[in-house]
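# Sequence and predicted structure below; questions after.
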Amino acid sequence: MQLLRTILIILLVYYGFKILSRLFAPLLVRFVAKKAEQKFGQQFGGFQNPNQQRQQARQKEGETVIDKMPNKNKSSNQKVGEYIDYEEID
């Protein structure tokens, strides 16, 4: 009897979740889409902080600007390994 009761409870929970998900899924999708739209608008919708606006005002058209110089302290390892010549065999 306990097994039958457990199976019945599992089925009720499953179908209840299925019905509720059909009701609330469109609301959840709308909410996620709205949040993604806001995030996209902040990144690409012309939002600029005052420092960027001043920098663009000073920069002339066609001018190259380097924001960060690479580190000069990088040392490359000259011993990268031994070169092995090979032939393809058919």
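Cool, got the structure.

# only C-alpha atoms for contact and neighbour calcs from this point on.
OK.

# Any figure for the gap between residue 22 and residue 14?
To residue 14, residue 22 is 13 Å away according to C-alpha to C-alpha, to the nearest Å.

# For residue 38, the count of nearby residues, please.
12 (other C-alpha atoms under 10 Å).

# where's it relative to residue 6, distance?
45 Å.

# what's the answer for residue 17, then?
16 Å.

# Over to residue 13?
Residue 13 is 11 Å from residue 6, by C-alpha to C-alpha.

# again with residue 43
Per C-alpha to C-alpha, residue 43 is found 51 Å from residue 6.

# Residue 49 now?
Residue 49 sits at a distance of 59 Å from residue 6 (criterion: C-alpha to C-alpha).

# take a look at this one as well, against the first:
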Amino acid sequence: MGLLRTILIILLVYYGLKIFSKLFGPAIMKSAAKKMEKKFSQQFNQQRPQQTVRPEGEVTIDKAPENSKKSNDRVGEYVDFEEIE
């Protein structure tokens, strides 16, 4: 009798979870997707600096730092040549 009762409880729990997941699964997944979307958008906004609003007509020029220019000394020597017939 105890074995039959245990099997019945296991089957009821299994089918109960199956029905519960079909009813509430989409809502749970939708809320999880919204949370992930919010988290990703926050990370994206942290990585990208906020652009300041400038009045119309104002011009700004961003210059690269001078130490970022690399010299190409090891490229080699350019030799001008002429084709001989």
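Arrived safely, thanks for sending. What you see is a predicted model, and the numbers here were worked out from it, not measured in a lab.

# Look at residue 49 and residue 6 of structure 1 and report which has more neighbours.
Counted by other C-alpha under 10 Å, residue 49 of structure 1 and residue 6 do not tie: residue 6 has more neighbours, with 11 against 8.

# can you pull out the strands in structure 2?
For structure 2, no strands turn up when DSSP state E is the criterion.

# top helix in structure 1 by residue count?
As assigned by DSSP state H, the longest helix anywhere in structure 1 is helix 2-44.

# mean shift of it relative to structure 2?
By mean C-alpha distance after the TM-score superposition for structure 1, the fitted helix 2-44 of structure 1 averages 0.7 Å away from its aligned residues in structure 2.

# For that helix, enumerate the helices and strands it packs against.
Using 3 or more C-alpha pairs under 8 Å, 6 or more residues apart in numbering; DSSP states H and E as the contact criterion, no helix or strand is in contact with helix 2-44 of structure 1.

# residues near residue 18 of structure 1, how many?
Residues contacting residue 18 of structure 1 under the criterion other C-alpha under 10 Å number 11.

# Residue 28 of structure 2 too?
11.

# Same check on residue 23 of structure 2?
Count around residue 23 of structure 2 with other C-alpha under 10 Å applied: 11.

# Now do it against residue 16 of structure 2, distance only.
Residue 23 of structure 2 sits 11 Å away from residue 16 of structure 2, going by C-alpha to C-alpha.

# what does residue 2 of structure 2 give?
Distance, residue 2 of structure 2 to residue 16 of structure 2, by C-alpha to C-alpha: 21 Å.

# what about these two, which has more around it?
Using other C-alpha under 10 Å as the criterion, residue 2 of structure 2 and residue 16 rank with residue 16 on top: 11 against 7.

# just checking, what residue in structure 1 corresponds to the more buried one?
Aligned counterpart of residue 16 of structure 2 in structure 1: residue 16 (TM-score structural alignment).

# what's the distance between residue 1 of structure 2 and residue 39 of structure 2?
Taken as C-alpha to C-alpha, the span from residue 1 of structure 2 to residue 39 of structure 2 is 52 Å.
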